[in-house]
Every structure is written in C-alpha cells, then in structure tokens.
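Trainee: After the sequence you'll find the predicted model.
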Amino acid sequence: MTGLLVTGIGVVAPTGVGVEEHWASLVRGEPAIRPVEGFDSGRYGVPLAGQVRDFVPADHVSPQLMVQTDRWTWMSLAAATLAAEDAGYTAPEDVYATSVFLASGSGGNEFSQHEIQGLWAKGPRSVGAYQSIAWFYAASTGQVSIRDGFKGPSGVVVSEGAGGLDSIGWARRVARRGTPAVLVGGTEAGLCPYAVLCQATGGRLSSAQRPEDAYLPFDRRADGHVVGEGGAILLLEEPGAAAARGATKVWGEVAGYAATHDAHHHEDPAPDAVQYARAIRLSLADAGVSPDEVDLVMADGAGVPELDRLELEALGAVFGGRTTPVPVTAPSSFTGRLMAGGSALDVATALLAMRDGIVPGTAFLTDPVEAPAGVDLVTAGRVRDLSTVVVLARGAGGFNSSLVLRRPAGGPTS
C-alpha cells in the first residue's frame, strides 16, 4: 500500500529560508551555529545558538497578524506558505479537505516575555489581549488554518524534539479517516532571555565558546547541545488526491512510522535503549522494510554523551546484523537543536538527500566515539544512492519516534 506523498516543503532555518537555501548550506558543509545576537545570552552560560538571520517577517506575514503572534508563529506561517507554493497547492473548494497538524514545544516565548515584563513593571492593565493566544502552543496550527482557510481536522502535537515526526503520524490517521491533504512539521523560536534561561536549567546545553566545540553528536568531546530556532513544514497528500489535482512534484513517500515511550522518568533518560530500538523496528515493519534495505539513518544526535550512547545502543540493536554498516548522520549539528522544529527539518533534509544522492555529514565530528557493529558514523558529506532513509527523533521526557521515507518510483519529480 502506498503511503502519503510529500508534495511540498517549506523551510525557515538557521541554514537559510527556503528549501534550496537550506540544502545548499548543508552541502557546502557550513555550520550555522554562531554567537547569539540580540541580547546577552552569555549571562546564562549560553554563548552560541543557531539563529535564523535572513528571515524578514514582514515579507511573509501581514501587519495585522504580526501584532497578534510570536516569532515562532511567523516562521510557521512563512514555512506553510513556502510548502504550499512548492507543491503548487491552492485551497480546494472543499474547505474540509486540508488539515493542519503541527508540533510545538515551547510556544510564544518572546511575546510572552514582553508581556510578563509589562505585568511586573506596570501591572495587569499593561498586558495585551493577544497574550492569551500568542503564547499558546496551538497558536501556529490555529493561525495557519485560519489564514489559509483549512478546516479539516487539525491539532497540535507536544512531544518536544519528536514532535515533527509525530505530526506525520497524526497526518496518517487523519488521511485514513478521509482528509486527503495535511500540513505537518513545526517551528520553534526559543532564543530570548526567558526561553534560554528555561532551557539552561535542564543541564543539557553546551557552554563551549567556539562553534567548533559546541554541538558535537557522537564525538568524544561532546558536552551538550546548542539551541536553534526555525524548522520546516511539509505538505502530505493522499496519492489519489495528489494525482487528481495534477500535482507535478513528489519529494518522497512516507512508508512507515512508529513511536514509543520510555515510561521511565520525566527528566532522566531510561537506563537502556529498549524502547528506542523498538520504535525503529516497528517503523521498519510498518514500511515492510528490513534493516538491510535502509540506505541512511538521520539520527536524533543529542550531543549529550549519555544520550548519544543510548542512541548508538539502539542503532546497534537494530542494524548490528548488517554485512555493510548503515551510514548514520546528524545534520542538526549544523543548525542546533530546534526542539519540535528539528525533526521536521530532518525530514526535509532526508528528502533532499534522496533527491540528490548526497549524505550530509555531521559537523565537526573529528573524534567519533566507537560505533557498534552495523553503524557507520558519517564525518563528512558523501555521495550515495538513497532510496530508503530512516529519520529518528527523541523528545525530552522519554518520547521516541522513527519515520521511514522512500524515494518515489522514478525518483523525486519536479
């Protein structure tokens, strides 16, 4: 059975605004992690981040909508437009034929900080009416569906870093119930003092002063991750519906998906990778794919030694029996961890990798840890034919998700 097709991609990321801009930056091997601009983040021990520098909100969002919403929603609105344009998709006459299922982790941080500061300094009357909707984690889903007139079953997925993949899982459920098109993915904007302080208390951020030392998944020098902002939104369509409207582009097929939960602790990772490995196996079974048929794995790549060790344990458990090790890369090392937006961006990156037959490397991976049997850690970009790619993601609190992408017959079309 053919799965949902990805017919449009919209990217707003530290590596660029637009799918081709993002991809060109990765192919050139240009990390987008730099000193934080806009405020003094060093006071929180967080000197570096992956910021979206080339994003002009007014180019994508109307002034009336901008005053009601936060930066993360501006990015979602922009990415949704870019995805629809990429797909050549216009709102159908049936307003219930399109759904919006986006992921969110932290909501409208910058907007909320501004309103909280007003509350403390001037009192309740200084807080605007839009605070009640701009911070809300479902704001981006709601604003995209309202602006574009999409009234199909919609919702928000809150599973932190796994959210981008989990939104695709929800899209499959919605499509099985009769909605032919779904916008999925998500963005985040967690780079303001309030949001950075919240993340710093988790103890998983790198304090490195230089980008080349900061976010190093699977490297012996790893000491945490770097915050990033942005993400990606993708348009998924039921194959028959895409053909009926004359869709001219297909990036790839969602062949399989699965999610598990460690059910261990809301902050500490489980002592083993049993549930993570189980999610990968279930997604492969869902796709009808064996471990030997996987051409590439895009890892979660936490950059925290203990979490990296657990991820490699899961990968070894699934792919350890392969004759030829599976390449494993962590492209998030170029952008920072984008929370809910990160796994959505990895899906976009995986589709681009399949299109061009290029495996992006892992930034600054110069002293890799020992990988288990069946796993080949990618330190630099390489050329490789890719027909089946697995994208992995984990969310704080024990969420594990795995997505299997398949190149469409004949390759991506445009």
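Mentor: Cool, got the structure. Note that the coordinates shown come from a computational prediction; the quantities given were computed from them, not determined experimentally.

Trainee: Going by C-alpha atoms from here, please, whenever you check contacts or count neighbours.
Mentor: Noted.

Trainee: Asp86: how many residues sit nearby?
Mentor: 20 (other C-alpha atoms under 10 Å).

Trainee: second one coming, line it up with the first:
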Amino acid sequence: MNATRTQSAPASAPGTTATAVVTGLGVAAPNGCGIEDYWRATLRGESGIGRITRFDPSGYPCRLAGEVSGFDPAAHIPGRLMPQTDHMTRLALAATGWALADAGADPAALEEFGMSVVTANAFGGFEFGHRELEKLWSRGGKHVSAYQSFAWFYAVNTGQISIRHGMRGPSGVLVSEQAGGLDAAGQARRHIRKGTPFVVTGGVDGALSPWGWVAYLSGGQVSTGEDPARAYLPFDTGAAGWVPGEGGAIIIVEEEAAARARGAAQIYGEIAGYSSGIDPAPHTGRPPALPRVVRQALADAGLEPGDIGVVFADAAGLPELDAAEAAAITEVFGPRAVPVTAPKTMVGRLASGGSALDTATAFLALRDQVIPPTVHVTDPAGPAAHLDLVLAARETPLTSALVLARGTGGFTAALVLRTAG
C-alpha cells in the first residue's frame, strides 16, 4: 500500500525572500560514494584518478579519468530501471536516494506538487547511446532499444528522479557544462522563493565511453599525462590540461521554516547568494565575467569579501584559465587574503557534476570546520603565487564559502553558502 501523502508545511508566500537551506547531500564520486566515505577520502587526500578501465584507452592520447569504482547499481535502483538507464543516471538515482535519506525526507509523505527536481547535465547518456549506435550499425535498427529515445537526453536525470519519487512540482534541467551544478542550485533557490518548499537539485555527469571520450578529446584541453599524481595540476607550473571524471552530487534544498516544521535531520547551511554570466568572445578586449559574477554573488548574499572563509576554485588546469581565475580571486579579495582550495584534483573535472560536488564538499567543510586540500600541486605559478592555496587539510573557523565554476563556452557562475542562522 502506498503511503498517504500529507500537505507539507507551508512555505513562505511566493515573492518573499524565503531562505533556501540544504538538508541532505548524496555523493557519487571517483574517490568515494556516500558523503562520509567521500569526505574521509577527500580529507586524507586520496585520489580517484587512474587509468581508464571501462574501455581500452590504449589507442587514445589521453588515458586517465576519474571513474566511480565499486558501484553496484542493482543494489540501489529497481531492476525495471536497469535496461532504460545510462550509467550516469543510475549514479544520479542512487545519489538522490542517499540525499533523501540524509535529509530524513520521505517523498511519499510530502505533497507531490510541492516537490521539484532541477538538475544539471552536460552530456546526457553518452554510454547508453554508444551501445545503441553499435547495435544500429552492426545488427540493424530493430535491435536499438526504445529507451534510447530518452536515455541519452540531458533532462533524463531530472525525469527519472521525479518519476521515481512522485515529484510533480516545477522542474527542469540546466545545460551549462561545469557551471551547471551552480546554475541548478540558483534555480532551486528561485523555486523556493516562489513557494515550492522542497527541491532536489545538483548534477551528476559522465561520458566515459569511446564515443564520449572522443567528444572530450575534441577540445584539445585534456591532459595527456600518464601519472595520476601529475596529470591534473591546476595553478601549478606543470599545468597542462585537465582529467575528465564522472559522478557528482545531489542536494536537497528546502524552505527553512518548512524544513524545521517537518523535523529535517539537519540543516547544513543556506544558499545565500548566486550569480552567473558569460565570458565575452575572445579578442574583444572586454574583461572576463568572473570578477563581476563573484561581486554580484557576494552582494546577493549581503556579504563583503572579508566575510568569506574559503573559495572552492574552478581550477581548469590550463595555464591561461588558471591565471585568469587567480587574478580574479586576487582582484576581489586581495593577495593571499582568503584560503583557496580545489579538491577536484582528486576526482577530475566532472562537467555539471563538478560544481555540484564542490557545493556538497563546501557544506561538509562548513559542517566540520575544515578546508579540504588541493592535492598534487607543488609549485603554484604566476598569479597563483598570490593565492593562499590550501595544500593540506586545514582546520579553521568557517561560516561561509564561495564556490566558483566556469564551463566550456564561457559559462561562469558563483554560489555563496553560509551556515544556518
């Protein structure tokens, strides 16, 4: 028998500045699944980057990735969903289950139109599509799965999450590559302020199949390094590209009064400020968007630069982009004025999942009052020499954090988080 749905606690009236708080986190990352396993590995500096195992990478110039290992989808999602889902959707569904459990939230007991799903995605189901293309060309169209019609699509994670949990409120998907996880969180806060009390957000991505790998390599920015400890070195003199990865985080966002009324298991903190922008076209002479976006996010949160306890950097791993980010941080905060970290050096760049994972990591940092490390970087270069780059886990009082993300094509976003009042 289905559980009886009850009316969720009333959220603030639409149009008010309702407070959007985070009550649950679900992580699927190359160095750990579940928030506690991931967090322990991250604080210890344990990397999940290694040689690709899901296909033979020997014929490609780049052979390292951050793979989510040891994940058994059959242990986390119903068997009926297995033939219709890509690997990254299975990760998203599992992470959603973990986030809901962490929040102490039972969707069956909440009002279905009071729950929204807003995720970010950059690739869709590349691995699923690769398999179906193989069937098409080797065996013919009759052997292509009917599920291909949606399993490849960017919005598939939002759709599968909403269907599985009966979430029928206003939903959507953001497609802005690495910036997507922050854009989704910003959209989730808009839904909260418009009167939806409960939003599932975040991003889980990945395209670690030969077809997806060719797409990664086409941009010419992926590291060709063979040593997992030296291939992805943002802000370092040895920076020569980034390492792709898969996974991300799902985040439960609620209106604060409604979360407290239902007895949320905990409140990690608040989504206090958000802004986004697009970099100008090259050779226009116009400045990059990042400094402006950071200032707008701080203003949106009602904070000054000196209020921020840590910056989670985008950390592109490319000298020109790293220099631009370091210069932007220094411009806004001053030289060595704020700790800067990039724990994604342990997992790679996860496309839309990357900034969602950084957001979850920032909330864990606020919870435990510790900044996770940037591993492998040994020789900060150029403008990065003016950063207080955190190279080992650092215990420090924290009340707020800034998360930065930049995506291919100029997407730029900043998210301000702070502890609950």
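Mentor: Structure received. No experiment lies behind these values; they were computed from the predicted model shown.

Trainee: TM between them?
Mentor: TM-score of the superposed chains, computed with TM-score structural alignment, normalised by the length of structure 1, equals 0.95; 404 aligned residues with a C-alpha RMSD of 1.6 Å.

Trainee: got the contact list for the counterpart of Ser333 of structure 1 in structure 2?
Mentor: If you follow Ser333 of structure 1 across to structure 2 using TM-score structural alignment, you land on Thr345. Going by C-alpha atoms under 8 Å, 6 or more residues apart in numbering, Thr345 of structure 2 touches Ser47, Tyr232, Leu233, Pro234, Thr374, Val375, His376.

Trainee: Check the alignment and tell me where the second one lands in structure 1.
Mentor: With the correspondence set by TM-score structural alignment, Tyr232 of structure 2 lines up against Tyr215 in structure 1.

Trainee: Could you find the closest non-adjacent residue to that match?
Mentor: Spatial nearest neighbour of Tyr215 of structure 1, excluding adjacent residues (C-alpha to C-alpha, 6 or more residues apart in numbering): His225 at 4.8 Å.

Trainee: Same list as before, the contacts of Thr345 of structure 2 that is, but in a markdown table and with distance to Glu395 of structure 2, secondary structure and neighbour count included.
Mentor: Formatted as a markdown table, these follow (distance: C-alpha to C-alpha, whole Å; DSSP: H, G, I helix; E, B strand; the rest coil; neighbours: other C-alpha atoms under 10 Å):
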| residue | distance to Glu395 of structure 2 | secondary structure | neighbour count |
| --- | --- | --- | --- |
| Ser47 | 20 | coil | 22 |
| Tyr232 | 25 | coil | 35 |
| Leu233 | 23 | coil | 29 |
| Pro234 | 22 | coil | 32 |
| Thr374 | 14 | coil | 27 |
| Val375 | 16 | coil | 26 |
| His376 | 20 | coil | 19 |
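
Trainee: quick one on the thing from earlier: might you report the residue contacts of the match of Tyr232 of structure 2?
Mentor: Tyr215 of structure 1 touches Ser206, Ala222, Asp223, Gly224, His225, Val226, Gly303, Ser333, Gly336, counting by C-alpha under 8 Å, 6+ apart.

Trainee: would JSON lines of those residues with distance to Val391 of structure 1 and secondary structure be doable?
Mentor: As requested, the contacts of Tyr215 of structure 1 are arranged in JSON lines below (distance: C-alpha to C-alpha, whole Å; DSSP: H, G, I helix; E, B strand; the rest coil):
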{"residue": "Ser206", "distance to Val391 of structure 1": "24", "secondary structure": "coil"}
{"residue": "Ala222", "distance to Val391 of structure 1": "21", "secondary structure": "coil"}
{"residue": "Asp223", "distance to Val391 of structure 1": "23", "secondary structure": "coil"}
{"residue": "Gly224", "distance to Val391 of structure 1": "21", "secondary structure": "coil"}
{"residue": "His225", "distance to Val391 of structure 1": "19", "secondary structure": "strand"}
{"residue": "Val226", "distance to Val391 of structure 1": "20", "secondary structure": "coil"}
{"residue": "Gly303", "distance to Val391 of structure 1": "17", "secondary structure": "coil"}
{"residue": "Ser333", "distance to Val391 of structure 1": "15", "secondary structure": "helix"}
{"residue": "Gly336", "distance to Val391 of structure 1": "17", "secondary structure": "coil"}
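
Trainee: pretty sure His130 of structure 2 is touching Ala207, no?
Mentor: No: His130 of structure 2 lies out of contact with Ala207 (C-alpha atoms under 8 Å); the separation is 9.8 Å.
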